[in-house]
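Novice: got a sequence here, can you build the structure:
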Amino acid sequence: MFRLNQAKTPLFDALLEYSYNNTIPYHVPGHKRGQGMDEEFRNFVGYNVLSIDVTVFDQVDSLHKPTGVIKEAQELAADAYGADATLFCIHGTSGAIQAMIMSAVGEGDKIIVPRNIHKSVTAGIILSGAIPVYVQPAIDKNIGVAMGVTPEAVKEALEENPDAKAVLIINPTYYGVASDIKSIARIVHSYDIPLLVDEAHGPHLRFNDRLPISALEAGADIVAQSTHKILGAMTQASMLHIKGDRISINRAKNVMSMLQTTSPSYILLASLDVARRQMALHGKELLDNAIDVAEYARKRINEIDGFYCFGRDIIGQPGVYDFDPTKVTITARNLGITGYELETILAEKYFIQPELADMYNTLCVMTLGDDYKKVDKLIEALKEISNEYYLKYIGISNVLDIPEIPEMVLTPREAYNSATIAMSLEDSVGQISAEFIYAYPPGIPVLYPGERITREIVEYVEKMKDASLHVQGPEDQDVNYIKVVRNLEALTITA
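Specialist: Coordinates of the predicted model:
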């Protein structure tokens, strides 16, 4: 399966050698292997991790122009994932996504994207100057969750925009839903343009055949993955994979170099090195256990009154070609409580912290670090919550319809860079937004810069706030005011 020796960890080994040699550091960072660190912090994290917190020098290579151990570590990652080239990213998959977009499109280029993109995609669009063409994913109105985009929707968007320069999709979604990515890749490539994939939640797909197909295996040209989200890397540690000749590897390297810090964390880089080794050597059995634990949780949750946890039963619905069972979405509507309320109860009463909550659901992510004992604690907590709320059920309103995609008057870049004025959200209907509005997590906007604000969007935002969701985006942290474009008549969209 692999060409290279996947047991190797060249970067981590170089850092260990540096540490074990007790090298005297006359370089940054200033804590000097922990000796200059705050005592309480140092005692908690330990000297070992601080001893490999180093800067750029020959022994440990340079992320911006790798010629040694980082170069070798990235080549091993490319081999493990089936890429032609892999680039390490230590500013999260948000940064990798921005680099991916900027490697594929530029000023005035159209890029077809799902409406449920993460805010980092729009950030990449703003930075590149591209024009987004939105495709609405299928919506499951029972649970209020966006599914994937269908091949038919992508085909229609390309037929209406044959001058598009790229297509970006999500595989899988935050909730584990995978689109028919093979079919989408064939359609996109028939226009001889690249398929970009936000695979933040799919770095594990390559290593177990009980999971949906990975984007690279399905034919994607460039893929951004959150190694830290599911696998054993540290937070912010991600990878960008490139395959084929539709994306210039050198262009991607240059963009990544422009976006990433010149003082990267070698701790994060080393965690990518060892996470890749772990998957290459032991991925199948580790993921088998994670899947089994997740399916056990799903089965037990569905036996509790008032809860629903979807799984492979949704495959075949519009936008659902496959499903990642490690995502455990707990729907609590039949208890008369919101997903946010469920998350709050779990966190504050039972010290169980889910990944996110939306209006109707709470998401728990099962990974290599979970086991049956921990799941049983979740199950017992959910049983107690059911006993408290099920018989008191007073009903919760029907799932809110996600607002229609509003008119895009300006490109996100034009709106973001425009002169603006703040006004109350209530009075902003008809104005052109210069800001995002989204619930975080998951960070999927309901309003993008450049779009005309509608009454439907304002009412939807107010309902999200009433449900105590973490609505963010505007400079006004309470989201009572929003910045809108001033002097609109001087601007026109480039189409």
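
Novice: could you use CA atoms for every contact and neighbour count after this?
Specialist: Fine.

Novice: and the closest residue to Tyr389 other than its chain neighbours, what does it touch?
Specialist: Nearest non-adjacent residue to Tyr389, counting by Cα to Cα, 6 or more residues apart in numbering: Leu335, 5.7 Å away. If you count contacts by Cα atoms under 8 Å, 6 or more residues apart in numbering, Leu335 has them with 306-307, 386, 389-390, 392-393, 395.

Novice: please list only the buried members of those residues.
Specialist: The neighbour count (16 or more other Cα atoms under 10 Å) marks 306-307, 386, 389-390 as buried among the contacts of Leu335.

Novice: out of those, the closest to Ala14 would be?
Specialist: Distances from Ala14 to these, taken as Cα to Cα, are shortest for Phe307 (49.6 Å).

Novice: run this one through as well so I can compare:
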Amino acid sequence: MLHNQNNMPLFDALKAYHERKVIPFDVPGHKHGNGIPEFAEFVGKKVLEIDVNSMKPLDNISNPVSVIKEAEELMAEAYCADHAFFQVNGTTSAVQAMIMSVCKPGEKIIIPRNAHKSATNGLILSGALPVYIQPETNDRLGIAMGVSLESVEMAIAKNSDAKAVFIINPTYYGATSDVKEIVKLAHKHGMVVLVDEAHGAHFPFHPELPQSAMELGADMAAVSLHKTGGSLTQSSVLLLNEGLIDKNTVKTILNLTQTTSASYLLMGSLDVARKMLVTQGEKVLSKILKLTKNARDEINKIDGFYAFGKELIGKPGVYNFDETKLGINVTGLGLTGFEVYDLLRDEYNIQVELGDVLNILAIVSVGDGEKSIEALIKALRDISEKYRGSQGTQIKYAKIALENPEVIVSPRNAFYARKKLVKLDEAEGEVSGESIMAYPPGIPIVTPGERISKEMIYYIKFLKSQHSMLTDTQDPYVENIKVLGI
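Specialist: Just a heads-up that it's a prediction; the model follows:
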């Protein structure tokens, strides 16, 4: 059944609630912002007047039967899926739900080692056993790309009892794998395909972009509309194609972990973002693609920078490329990406998505325009003229982060095992009891159950020297690490 994609059932219900001027004797306790006037004055009273709780006119995310259900059906149709589930705990909860819907404790899942921390936490929650495949790498850029069809085929051949194949579409920097062929291969062996499409929310809405996972036959996909689709931070959607996975199982799993007090601000923004993408997406994204193409041309004229793009297609791990991801290699400056990231923020008031050892990443999305792009290009020209460093250890540290660790214990067993705290400098050879990662991008350097190597320790200390934001350790300063043992 085709729906009218101009409709916004949930957002319209929110507006109708607001117009009624209901007297609230339910939660939340701020009562339309009256309880926090300073905050209401800053963000606007209307925002807080629609920050409400579930009620009959607004439906309930745990068992949607009216306006949320209608909004989810519109979302599913927009993404060529059979079902859509709104998420207010971010794509993290969607990724975890995908894994938990398919894998029972002790069952295998084939997964690239450059998956986000949400996938690692999904392994802990489900008890699934990871079969890691090494993503292809680009030595010049020092970053992981997609996975090859051959590496997936080899993993399936060695693990015919695996329940699922997990794919990233696209990677943080915009590379996609051959999802269509991977889906065919996995389905041939009775395995489901789960896709982390956190950075591909815009894919279905422009012909020059890579195809979305649902279009390519994947069974489930977790999509961050807040990242590139225009909805509010933390709002996301879980998509399902019927067949190998039962819709009611997914619903049950979601109700295990998702809040019963879902934010209507977040869900309402999903409804509006979906309408915008379907009705205006091609026009808006045409403008964005033109801006990023022009930006690459201009940046590549600046000494010390290389803005990479579609010329990577055909190289290992790059089946297609998302040009809205403006990745810029900075090795020609003799600076690290971390240093350029800090310079842009501190000296030019520009916040890019991330910096790594050799690159920075600017995400260009539906809210960008010419002025913001021009400001970035101008800042990079100025940095090229004023700031230079020594290339020294850049390449060495970039390559360390890409090595595939040795898995000794399953993530779940390591998480629940007895642990002790040791100095990071003394942890070589130990089995990690916790994760360490730089955020963003949130891809673990080490996860629970993996052997800690000398190279990992060096790389973590290098990240600290670059003032990178390290997360997930008990010790906030990462001087110590929890390892398995009494």
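
Novice: TM-score of the superposition?
Specialist: The TM-score (TM-score structural alignment, normalised by the length of structure 2) is 0.97; 483 aligned residues with a Cα RMSD of 1.2 Å.

Novice: now the two most distant members of the buried ones among the contacts of Leu335 of structure 1.
Specialist: Greatest spacing in those, by Cα to Cα: Phe307 and Tyr389 (10.9 Å).

Novice: post-alignment, the helix or strand hosting Ala414 of structure 2 versus structure 1, mean distance?
Specialist: According to DSSP states H and E, Ala414 of structure 2 maps onto helix 411-416. Compared with structure 1 after fitting, helix 411-416 of structure 2 deviates on average by 0.4 Å (mean Cα distance after the TM-score superposition for structure 1).

Novice: what packs against the helix or strand following that helix?
Specialist: Next helix or strand after helix 411-416 of structure 2 toward the C-terminus (DSSP H and E): strand 419-423. Strand 419-423 of structure 2 sits against strand 480-484, with contacts defined as 3 or more Cα pairs under 8 Å, 6 or more residues apart in numbering; DSSP states H and E.

Novice: contact partners of the strand it packs on?
Specialist: Here strand 480-484 of structure 2 makes contact (Cα under 8 Å, 6+ apart) with 414, 417-424, 427, 430-434, 473-475.

Novice: cutoff 7 Å now
Specialist: Contacts to strand 480-484 of structure 2, defined as Cα atoms under 7 Å, 6 or more residues apart in numbering, come from residues 417-424, 430-434, 473.

Novice: what's the ChimeraX line that selects buried ones from those residues?
Specialist: Here is the ChimeraX selection string for the buried members of those, based on 16+ other Cα under 10 Å:
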select :417,419,421,424,430,431,432,433,434,473
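
Novice: so for Lys483 of structure 1, what's the nearest residue that isn't a sequence neighbour?
Specialist: Using Cα to Cα, 6+ apart, the closest residue to Lys483 of structure 1 is Ala422 (4.2 Å).

Novice: next up, the contacts around that neighbour.
Specialist: Ala422 of structure 1 neighbours (Cα under 7 Å, 6+ apart): 481-484.

Novice: what does His189 of structure 2 align to in structure 1?
Specialist: In structure 1, His189 of structure 2 lines up with Tyr191, judged by TM-score structural alignment.

Novice: distance-wise, check that match relative to Asp322 of structure 1.
Specialist: 25 Å (Cα to Cα, to the nearest Å).

Novice: out of those two, which sits in the busier spot?
Specialist: Shown here are Tyr191 of structure 1 and Asp322; by other Cα atoms under 10 Å, Asp322 has more neighbours (23 against 15).

Novice: could you find the closest non-adjacent residue to that one?
Specialist: Ala178 (5.0 Å).

Novice: which strand or helix spans Val237 of structure 2?
Specialist: Using DSSP H and E, Val237 of structure 2 maps to strand 236-240.

Novice: actually Pro403 of structure 1, not the one I wrote
Specialist: Here Pro403 of structure 1 is assigned to no helix or strand, by DSSP H and E.

Novice: and Thr235 of structure 1, by the same measure?
Specialist: With DSSP H and E as criterion, Thr235 of structure 1 is part of no helix or strand.

Novice: Ala280 of structure 1 matches what in structure 2?
Specialist: By TM-score structural alignment, Ala280 of structure 1 lines up with Val278.

Novice: equivalent analysis for Glu380 of structure 1, please.
Specialist: When structure 2 is aligned by TM-score structural alignment, Glu380 of structure 1 is paired with Lys378.

Novice: ok, and what's touching the helix or strand harbouring that match?
Specialist: Using DSSP H and E, Lys378 of structure 2 sits in helix 370-386. If you take Cα under 7 Å, 6+ apart as the criterion, helix 370-386 of structure 2 is touched by 291, 295, 299, 302-304, 333, 348.

Novice: measure the corresponding residue of structure 2 for Leu335 of structure 1 to Ile302 of structure 2 for me?
Specialist: Using TM-score structural alignment to pair residues, one finds that Leu335 of structure 1 aligns to Leu333 in structure 2. The spacing between Leu333 of structure 2 and Ile302 of structure 2, counted by Cα to Cα, is 10 Å.

Novice: again with Val22 of structure 2
Specialist: Val22 of structure 2 is 58 Å from Ile302 of structure 2, by Cα to Cα.

Novice: which of the two has more residues huddled nearby?
Specialist: Ile302 (17 against 10).

Novice: and the more buried one, what pairs with it in structure 1?
Specialist: Match for Ile302 of structure 2 (TM-score structural alignment): Ile304.

Novice: ok, its match - contacts?
Specialist: Applying Cα under 7 Å, 6+ apart, the residues near Ile304 of structure 1 are Lys383.

Novice: just the element for it, please.
Specialist: Ile304 of structure 1 belongs to no helix or strand, assigned by DSSP H and E.

Novice: same question for Gly283 of structure 1.
Specialist: Judged by DSSP H and E, Gly283 of structure 1 forms part of helix 266-301.

Novice: with structure 2 overlaid, report how far the helix or strand following that helix is off on average.
Specialist: Remark: after helix 266-301 of structure 1, the chain's next helix or strand is strand 322-323, criterion DSSP H and E. For strand 322-323 of structure 1, the mean distance to aligned residues of structure 2 following superposition is 0.4 Å (mean Cα distance after the TM-score superposition for structure 1).
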